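In: sequence first, predicted model second:
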Amino acid sequence: MTTPVRTDLDAYRIAVAELPESAVASLGMEGAVTVVSGGGAWWAVASDAITAGAAAVVVAQPAVAPSEALDALASLAGATPVIVQRPLLRADVVAAVGASIQKLPAPGALAVECHAPARTLGPALRDAIGWARVIAGAPLAPGVTESWGGRVLALLESARGSAVSIVAAAQPGAPSLGRARITSIAQARVEVDADLDTVACVTDAAGRSILPALFESPERVALRRAIAAVRAAEPLSDLADLRHDTALAAALLSAPPA
């Protein structure tokens, strides 16, 4: 059984070709998993796809969206799955990290470092906050924030009591999509270095374990998740997580200069 996929993006056309038993290219949106580019007003394009009857929508590397636009998209989507392929927050790596730390207590604190060229600092900080949310195991709430000269220093707190410190800065020489480093301060230390490739490890009394490298393309991961969501008719948290992380990143970046 194959699921129709509508896309104009070459990387996703390749992903469709690599999944011949589960995906087939489609020219129409109705009843198909529809892939939209994350550039420009992608939320409007995603909304149009849902209105046209898409079975699911995949957003490829979304730019920062206004919080009110994400709220409207969530309201329109309803039971239609929206899968978000985020540059520094790969879903398969998130799942692997989550499985490795699910039995650990919430960390006492997290240190988050994020740097990116000025034009991509917003998405990079948003994804860095997403990693902090994953490792803390709970939503985050804003605390004290200061900004100066394109740099942000903030202290957040998770619903499970973890203190989260964030340092973010625009840096011309940073990777084009940015880079995020997250370290938990706990008896069992979790470290994530998110770049074009993401490395995650857990260090405890037994030693240091590096999670296996994942070689599947992020486009194929996103497509598989979308097809699975359509077939299982189960909601995903991608859009809710994106709304949470976007709102916090916007609050940090809009803080008045110190």
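Out: Alright, I've got the coordinates. Fair warning: this is a prediction, and the values are worked out from it, not measured in the lab. Residues are numbered from 1 along each chain as shown.
In: okay, CA-based contacts and neighbour counts for the rest of this
Out: Noted.
In: residue 175 and residue 116 touch, don't they?
Out: Yes - distance between residue 175 and residue 116: 6.4 Å, which falls inside the contact criterion (CA atoms under 8 Å).
In: which one's more surrounded, these two?
Out: Neighbours around residue 175 and residue 116, counted as other CA atoms under 10 Å, are more numerous at residue 116. The numbers are 24 against 14.
In: OK, contacts around that one?
Out: With contacts taken as CA atoms under 8 Å, 6 or more residues apart in numbering, residue 116 has the following neighbours: 124, 169, 170, 171, 172, 173, 174, 175, 176, 177, 178, 179.
In: let me see the ranges of the strands in the protein.
Out: Assigned strands in the chain, in chain order: 3-6, 23-25, 33-37, 56-60, 82-85, 109-116, 140-141, 145-148, 151-158, 163-170, 179-185, 189-194, 198-204, 207-210 (criterion: DSSP state E).
In: contacts for the last one next, please.
Out: When contacts are defined by CA under 8 Å, 6+ apart, strand 207-210 is touched by residues 199, 200, 201, 202, 203.
In: what subset of those residues is buried?
Out: When neighbours are counted using 16 or more other CA atoms under 10 Å, those contain these buried positions: 199, 200, 201, 202.
In: how far away is the third one from residue 135?
Out: Distance check for residue 201 against residue 135: by CA to CA, to the nearest Å, it reads 12 Å.
In: ok, second structure coming up, stack it against the first:
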Amino acid sequence: MIGVVAEVESYRVAVAELPLSTRLADDRAGAIVVVEGTARWCDGVRAAAEAGAAAVVVSRPVAVGAELVEALVADLGSLPVLIERPFLRHDTVADLRRVRDADAARPAVVAVDAVAAASTFDVVLRDAIGWLRVLSGGRPTLKAAGDGTALIETADGGSGPAVLTAVRVLAGSDRVNALSLGEVRAEIDASEAGGVVSTTTPIGRTTLPRRHESHERLTLRRALDAVAGGSATTDLAELAEDAHLAALVSRGIPRL
């Protein structure tokens, strides 16, 4: 059993849901430390690392400069840092990769649409770009952007062209819809409620069940696995990559 230091109430609930492996604690040394994703969350991660945390969980981090996240990647070494990204859930990504194992060829086209309120737009855009990265299978680079649309190409043997559209709205539910076209057609519908993966092949269409585990419990379980396995995670590096591209794309999106 490992201690969890969490001031975020939803994570205290998640600890209660994992009574055989976690307990609430006050001492950050050797514990999983939950950092609230406010504007200074990078400082919170550094403070937890300096206090001797075994792992750090960042709860719904707001968008910050990619250079700040990159500095964390460079400075923290092998410390596991898990990022809660509601519109880019780790289990939904795992579902997609599992059903696409049979697809030897990269998708020919990737398209991702993001719709979000102004207050949450930067975070949703960042997660939408994360889906573009996952679906394309390569490193996305921006070719052109304007009026809420971006043309992306991928290096490292990734997919063909990718298109991202992003729209700010005054009201309504935040949502990311993603599509990849190839030997397997894959569709992702990601919202606050979770993600749904659907695939279409010559033999028919399959829709996987929506995951109902809370975002907090999922992220905390991943932190437990990282501590038990003694392995670093790629969450921070992926967040930095997505944040960098999101900043470039957002310059071509009209503000309300």
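Out: Here it is on my side, so go on. If you're wondering where the values come from, they're calculated on a predicted model, not measured in any experiment.
In: just give the TM-score of the two.
Out: Here the superposed chains carry a TM-score of 0.94, computed using TM-score structural alignment, normalised by the length of structure 2; 250 aligned residues with a CA RMSD of 1.4 Å.
In: thinking again about what came up before, closest to residue 234 of structure 1 among the contacts of strand 207-210 of structure 1?
Out: Closest approach between those and residue 234 of structure 1, by CA to CA: residue 200, at 28.1 Å.
In: circling back to that earlier point, could you tell me which residues touch both of residue 201 and residue 135 of structure 1?
Out: Here residue 201 of structure 1 and residue 135 share the contacting residues residue 190, scored by CA under 8 Å, 6+ apart.
In: redo the contacts of residue 116 of structure 1 as TSV? Include distance to residue 16 of structure 1.
Out: Output for the contacts of residue 116 of structure 1, formatted as TSV (distance: CA to CA, whole Å):
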residue	distance to residue 16 of structure 1
124	27
169	37
170	36
171	36
172	35
173	34
174	32
175	28
176	26
177	25
178	28
179	29
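In: looking at those residues, which are in helices?
Out: residue 124 (DSSP state H).
In: can you give me the distance of residue 172 of structure 1 to residue 77 of structure 1?
Out: Residue 172 of structure 1 sits 37 Å away from residue 77 of structure 1, taking CA to CA as the criterion.
In: who has more neighbours out of these two?
Out: For residue 172 of structure 1 versus residue 77, neighbours defined as other CA under 10 Å are more numerous around residue 77 (20 against 13).
In: and the nearest residue to residue 148 of structure 1 once chain neighbours are set aside, how many residues sit next to it?
Out: With CA to CA, 6 or more residues apart in numbering as the measure, residue 257 is the residue that lies nearest to residue 148 of structure 1, at 5.0 Å, once sequence neighbours are left out. The number of residues packed near residue 257 of structure 1 is 13, by other CA under 10 Å.
In: now the strands of structure 1 in a markdown table, with distance to residue 70 of structure 1?
Out: What follows is the strands of structure 1, written out as a markdown table (distance: least, CA to CA, whole Å):
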| stretch | distance to residue 70 of structure 1 |
| --- | --- |
| strand 3-6 | 22 |
| strand 23-25 | 28 |
| strand 33-37 | 15 |
| strand 56-60 | 12 |
| strand 82-85 | 11 |
| strand 109-116 | 23 |
| strand 140-141 | 18 |
| strand 145-148 | 24 |
| strand 151-158 | 22 |
| strand 163-170 | 23 |
| strand 179-185 | 23 |
| strand 189-194 | 24 |
| strand 198-204 | 27 |
| strand 207-210 | 35 |
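In: residue 108 of structure 1 against residue 160, yeah?
Out: No - Residue 108 of structure 1 is beyond contact range of residue 160, at 9.2 Å (criterion: CA under 8 Å).
In: residues contacting the nearest residue to residue 138 of structure 2 once chain neighbours are set aside?
Out: Counting by CA to CA, 6+ apart, the nearest residue to residue 138 of structure 2 once its immediate chain neighbours are dropped is residue 158, at 4.0 Å. Contact partners of residue 158 of structure 2, counting by CA under 8 Å, 6+ apart, are 106, 136, 137, 138, 139.
In: same question for residue 58 of structure 2.
Out: 34, 35, 36, 37, 41, 45, 81, 82, 83, 84 are the contacts of residue 58 of structure 2 under CA under 8 Å, 6+ apart.
In: ditto for residue 77 of structure 1
Out: Counting by CA under 8 Å, 6+ apart, residue 77 of structure 1 makes contact with 47, 50.
In: against residue 216 of structure 1, how distant is it?
Out: Applying CA to CA, the value for residue 77 of structure 1 to residue 216 of structure 1 is 28 Å.
In: coming back round to it: now for the strands of structure 1, which one comes closest to residue 14 of structure 1?
Out: With CA to CA, the closest approach to residue 14 of structure 1 among the strands of structure 1 belongs to strand 23-25: 10.3 Å.
In: so how far is the closest one off the chain centroid?
Out: Relative to its chain's centre, strand 23-25 of structure 1 lies at 25 Å (CA atoms, centre = their mean, to the nearest Å).
In: that strand against structure 2, how far on average?
Out: Mean deviation of strand 23-25 of structure 1 relative to structure 2 after superposition (mean CA distance after the TM-score superposition for structure 1): 1.0 Å.
In: touching that strand from outside, list them.
Out: In contact with strand 23-25 of structure 1 (CA under 8 Å, 6+ apart) are residues 2, 3, 4, 5, 6, 7, 13, 16, 17, 227.
In: now the buried members of these.
Out: Those of the contacts of strand 23-25 of structure 1 that meet the buried threshold are 3, 4, 5, 6, 7, 13, 16, 227, by 16+ other CA under 10 Å.
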